[in-house]
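Undergrad: predicted structure and sequence below. I'll ask about it afterward.
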Amino acid sequence: MKTGKKILLLGSLIIFISSCVSLKEFNETKDRLTTENEQLKRNKMDLEAANAELKSRVEQLNSQNKELRSQLEEALYDLNVQKQSNSALQKDVDDLQKQMEALNSGSSAEIEKLLAELQEARGDLNSREDKLRAAEKELEERNAKLIELQNILAQQEQAVQDLKKKVMDALVGFNNNGLTVHEKNGKVYVSLEEKLLFKTGQWDVDPKGQQALKELSNVLAQNPDINIMVEGHTDDVPMHGSGAVKDNWDLSVMRATAVTKILTQNKQIDPKRIIAAGRSEYLPLSPDKTAEGRQMNRRTEIILTPNLDELLEIIDMN
């Protein structure tokens, strides 16, 4: 009887110790996830500020390009008018010269008057020619700047198209299997459906999704001038979690972070190039409240943007 009590007491002690260890691990995991969640929310605010600034700079670029074209057309018109005016003035000078030659036998007073008029006309012509040369120089500078801007815009567009092709070639095995690649507003969007990456309500990336992300990371490693943004998106069905992930905001952030961590396993990718952000349910692809519509909205988007520093430098120079 005493032996049975000892065994019962020993078993209770083992169960108690195991429970303590599990609770400690749970608390440590919860604290770590809470800290990461707060950091990612701060990253989200930084991302939104950076995105707003980039949009402003791009709008400034488009406005600058439009204004430069308008100024170029106006300068060309003024230049043609100036040339016509100079031609007319030169004709007047020639006429005065002829009149002076015809009056060589006339009175000295008439000749002096004619000489004064001729001198004034020549001075006016020289002044206009100086202005014309300055206008031509300014026109050449504006035209060179416009050509430079157009060339860089063309290079950026070609870079986007080349990047899109590289991404599609690298992920060809995943096309029509939960992954799409498209170009929009000078950026390449790699959209991965939830079924390719995660189980419902989870943020651990499935093996097949990990393989797709590793293939993509190889392309990104070979294109160091590309900035990377990872966005997590959910549907509008509320999530009521009790742990570190309590709602759709938390879930979208954790999924974006999980994808980012897999991409940065490639040591050739500088983590400074990547921003991870959660968008929750607020940027849906489909407004439908159907199962199909909500499935479309549950996705992770990897947005690839060419470096615009060279374009922004041209804007600042103007």
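TA: Yes, it's here.
Undergrad: alpha carbons only for contacts and neighbour counts from here, please
TA: Noted.
Undergrad: in stretch 62-75, which residues are buried?
TA: 64, 65, 68, 72, 75 (16 or more other Cα atoms under 10 Å).
Undergrad: isn't there a helix covering the fourth one?
TA: Yes: when DSSP: H, G, I helix; E, B strand; the rest coil is applied, residue 72 is found to be in a helix.
Undergrad: my guess is it meets residue 141, correct?
TA: No: the pair residue 72 and residue 141 does not pass the contact test of Cα atoms under 8 Å, sitting 9.9 Å apart.
Undergrad: span of stretch 191-210 from start to end?
TA: End-to-end distance of stretch 191-210 (Cα to Cα, to the nearest Å): 14 Å.
Undergrad: now tell me what touches that stretch from outside.
TA: Here stretch 191-210 makes contact (Cα atoms under 8 Å, 6 or more residues apart in numbering) with 177-181, 251, 254-255, 258-259, 262, 295-296, 298-302.
Undergrad: how far away is residue 132 from residue 71?
TA: For residue 132, the distance to residue 71 - Cα to Cα - is 16 Å.
Undergrad: my bad, residue 122
TA: 30 Å.
Undergrad: do residue 82 as well
TA: With Cα to Cα as the criterion, residue 82 and residue 71 are 16 Å apart.
Undergrad: I'd like to know how many residues surround residue 289.
TA: Per other Cα atoms under 10 Å, the neighbour tally for residue 289 reads 12.
Undergrad: presented hereafter is structure B, for comparison with structure A:
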Amino acid sequence: MIKKTLLIAIGLMLLSSCVSKKIYTDLEDKYANLKKENRSLTDDVESLSADKTKLTNDLNSLQSAYDNAVKERDQLRSDYAATKSNLDNLKASYTALEKNSSEEITKNSKKNRELLAQLEAKEQALAAESARLNKLKTELENRSKRVAELESVIAAKDANMRALKDAISKALTNFEGKGLTVEQRDGKVYISMENKLLFQSGSWSVGSEGRRAVQQLGNVLAENPDIAILIEGHTDNVPYKGNAQLSGNWDLSTKRATAIVNILRENNAINPESLTAAGRGEYAPVASNDTTEGKAKNRRIEVILTPKLDEISKLLNEI
């Protein structure tokens, strides 16, 4: 456009030299108009160029915004897909959890019923055990009471036996040192009388001094009716060869025990039911038969006094 205007101007200048003033004036006016038009067109071009630049910038901005929008859309699509997948997974997990929860609730409910049944059974067993323990406690208290009574009875009988021993020792004081001993052991009183106090060798007839000792013993026993009286005859190990009526030491020991029983029976205060005679022969020695002194100790009568245990037996049966 500018080159065209310049060419026109140059042409006018060339023509001005050869054309009339009027024509020149017209041409100047046209040139002025063209120049004015040129400026206007230049302004329009500049304005359009600015508009173009602005439009280009706007287009670039819109393109950038579009690209960002596409990117955001794609990101949203990705987020949507991930969120939808998570939602589906949550729904599946919830469904599985709901199913499992129902099964667990049913299982736990059944287990709870079983536990309650076991608990009820244990409570019943505990109640029964408590009742049994209470019964045992009552029985134990009763037995403890009977044991205390038994201990009291035994203590009383021991005291009575000590008193009896003392009374017998006192009554037979005159025979001490003559083969007579009195002792208490195992709840019983043992009176041992050697044959030299009672019998002649090979005889079962009691001598006068021996009879007097047995009678004095009988006087004490008569005052103690609750005593069982066992009279045992003992010999040494020398075979008996005396009276043909006797078969041996055992027979002799029994005869001697019976002789003592008969003397005691002369005391009417002694209950015959409390008396027992037994022969032990040579089979319960208290000393060696290898010496004369030992044989003398083995030839003896033992009177064993035992408290009657009816009351104790009754208490024992009740325990």
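TA: Looks like it came in fine. Since the structure is predicted, the reported quantities are computational estimates derived from the model, not experimental observations.
Undergrad: could you tell me the TM-score of the two chains?
TA: Once the chains are laid over each other, their TM-score by TM-score structural alignment, normalised by the length of the first structure reads 0.57; 199 aligned residues with a Cα RMSD of 2.5 Å.
Undergrad: of the contacts of stretch 191-210 of the first structure, which belong to strands?
TA: 179, 180, 181, 299, 300, 301, 302 (DSSP state E).
Undergrad: show me where the stretch 151-300 of the first structure has helices.
TA: 194-197, 207-221, 248-263, 291-297 (DSSP state H, counting those that start in this stretch).
Undergrad: count of residues packed around residue 158 of the first structure?
TA: Neighbours of residue 158 of the first structure using other Cα under 10 Å come to 13.
Undergrad: any idea how far it lies from residue 210 of the first structure?
TA: 29 Å.
Undergrad: and residue 31 of the first structure, by the same measure?
TA: Distance from residue 31 of the first structure to residue 210 of the first structure, by Cα to Cα: 26 Å.
Undergrad: ditto for residue 87 of the first structure
TA: 74 Å.
Undergrad: can you check residue 71 of the first structure too?
TA: Distance of residue 71 of the first structure to residue 210 of the first structure, computed by Cα to Cα: 52 Å.
Undergrad: re the thing from before, neighbour count winner among residue 31 and residue 210 of the first structure?
TA: residue 210 (18 against 14).
Undergrad: residue contacts, residue 93 of the first structure?
TA: Per Cα under 8 Å, 6+ apart, neighbours of residue 93 of the first structure: 118, 121, 122.
Undergrad: for those, which entry has the maximal number of neighbours?
TA: Most neighbours among those, by other Cα under 10 Å: residue 118, with 19 neighbours.
Undergrad: okay, the buried residues of stretch 62-75 of the first structure in TSV with distance to residue 269 of the first structure and secondary structure next?
TA: Below are the buried residues of stretch 62-75 of the first structure laid out as TSV (distance: Cα to Cα, whole Å; DSSP: H, G, I helix; E, B strand; the rest coil):
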residue	distance to residue 269 of the first structure	secondary structure
64	34	helix
65	34	helix
68	38	helix
72	43	helix
75	47	helix
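Undergrad: any idea how far residue 142 of the second structure lies from residue 135 of the second structure?
TA: Distance check for residue 142 of the second structure against residue 135 of the second structure: by Cα to Cα, it reads 11 Å.
Undergrad: how about residue 114 of the first structure, what's its match in the second structure?
TA: Residue pairing (TM-score structural alignment): residue 114 of the first structure is not matched to any residue of the second structure.
Undergrad: mind listing what residue 114 of the first structure touches?
TA: Neighbours of residue 114 of the first structure in contact, by Cα under 8 Å, 6+ apart: 96, 100.
Undergrad: ok, it to residue 191 of the first structure distance?
TA: In terms of Cα to Cα, residue 114 of the first structure sits 82 Å off from residue 191 of the first structure.
Undergrad: same question for residue 136 of the first structure.
TA: 51 Å.
Undergrad: higher neighbour count, those two?
TA: Neighbour totals were compared for residue 136 of the first structure and residue 191, and residue 191 leads with 18 against 15 (other Cα under 10 Å).
Undergrad: name the nearest residue to that one, sequence neighbours excluded.
TA: Excluding its sequence neighbours, the residue lying closest to residue 191 of the first structure (Cα to Cα, 6 or more residues apart in numbering) is residue 301, at 4.4 Å.
Undergrad: which residues touch that neighbour?
TA: By Cα under 8 Å, 6+ apart, the contact set of residue 301 of the first structure is 189, 190, 191, 192, 230, 231, 232, 233.
Undergrad: among the residues you listed, which ones are buried?
TA: The buried subset of the contacts of residue 301 of the first structure - by 16+ other Cα under 10 Å - is 189, 190, 191, 192, 230, 231, 232, 233.
Undergrad: what segments of the stretch 51-200 of the second structure are strands?
TA: Counting by DSSP state E, counting those that start in this stretch, the segments of the stretch 51-200 of the second structure that form strands are 180-185, 188-194.
Undergrad: could those strands be laid out in CSV, adding distance to residue 242 of the second structure?
TA: CSV is the format used below for the strands of the stretch 51-200 of the second structure (distance: least, Cα to Cα, whole Å):
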stretch, distance to residue 242 of the second structure
strand 180-185, 26
strand 188-194, 19
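Undergrad: so for residue 79 of the second structure, which of these sits nearest?
TA: Closest approach to residue 79 of the second structure among these (Cα to Cα): strand 180-185, 108.2 Å.
Undergrad: that closest one vs the first structure - mean distance after superposition?
TA: When the first structure is overlaid, strand 180-185 of the second structure sits 0.9 Å from its aligned residues on average, using mean Cα distance after the TM-score superposition for the first structure.
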